[in-house]
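> Next comes the sequence, and after it the predicted model I'd like to discuss.
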Amino acid sequence: MTTADRLRAEGEARGEAKGRREALLELLSLKFGGVPATVVSTVGDADSAQLKAWSARVLTAGSLDEVFRG
């Protein structure tokens, strides 16, 4: 893998994670109303696997706490 390929892959991964963060925050806002700054920070610090899990939980959670529990 060339340096350019590696940099491209890293950029794509960062872009994907950013998109997941934005989508999760939008879903949380639509379902639960305003999203506290602590939740925004938590989402901002999460890795892709955690973001994916939380995004799936939004569908069945009755509260913000239920999304982030577990």
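Now that the structure is in, tell me what you want to look at.

> going forward, measure contacts and count neighbours with C-alpha atoms only.
OK.

> And the host helix or strand of R8, what does it pack against?
In this assignment (DSSP states H and E), R8 forms part of helix 3-32. Packed against helix 3-32 by the contact rule (3 or more Cα pairs under 8 Å, 6 or more residues apart in numbering; DSSP states H and E) you find helix 37-45, helix 48-58.

> ok, structure two:
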Amino acid sequence: MFGSNELRQTRFYQDVFAEGKEEGIQEAKLEAIPQLLGFGLSIEQIAQALGFDEQAVRQAAQPKS
């Protein structure tokens, strides 16, 4: 049976952890878009700064219903 330290050293654990971390970073960037728009940044500026295409920024800027 794996202990927690041995489990953390497996490639599977590291891959899953890295993937979750990346998803969290992307989600945080998307959540920041409405606030950045409120500061007066353009869609183009936000897309360039966050590494998204303009369509993704427009979608994230729309109010969620």
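Good, I have the coordinates. What you see is a predicted model, and the numbers here were worked out from it, not measured in a lab.

> follow-up on the earlier one: let's have the helices and strands packed on helix 3-32 of the first structure in TSV, adding mean neighbour count and distance to G19 of the first structure.
Below are those laid out as TSV (neighbours: other Cα atoms under 10 Å; distance: least, Cα to Cα, whole Å):
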stretch	mean neighbour count	distance to G19 of the first structure
helix 37-45	13	11
helix 48-58	16	10
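
> Any idea which of those helices gets closest to R14 of the first structure?
Checking these against R14 of the first structure by Cα to Cα gives helix 48-58 as the closest, at 9.5 Å.

> What lies in contact with that closest one?
Contacts to helix 48-58 of the first structure, defined as Cα atoms under 8 Å, 6 or more residues apart in numbering, come from residues A17, R20, R21, L24, L27, L28, V43, E66, V67, F68.

> Please identify which of the helices and strands packed on helix 3-32 of the first structure is closest to D5 of the first structure.
Per Cα to Cα, nearest to D5 of the first structure of those: helix 48-58, 20.6 Å.

> Trace that closest one over to the second structure and give me the residue numbers.
Under the alignment (TM-score structural alignment), helix 48-58 of the first structure falls on nothing in the second structure.
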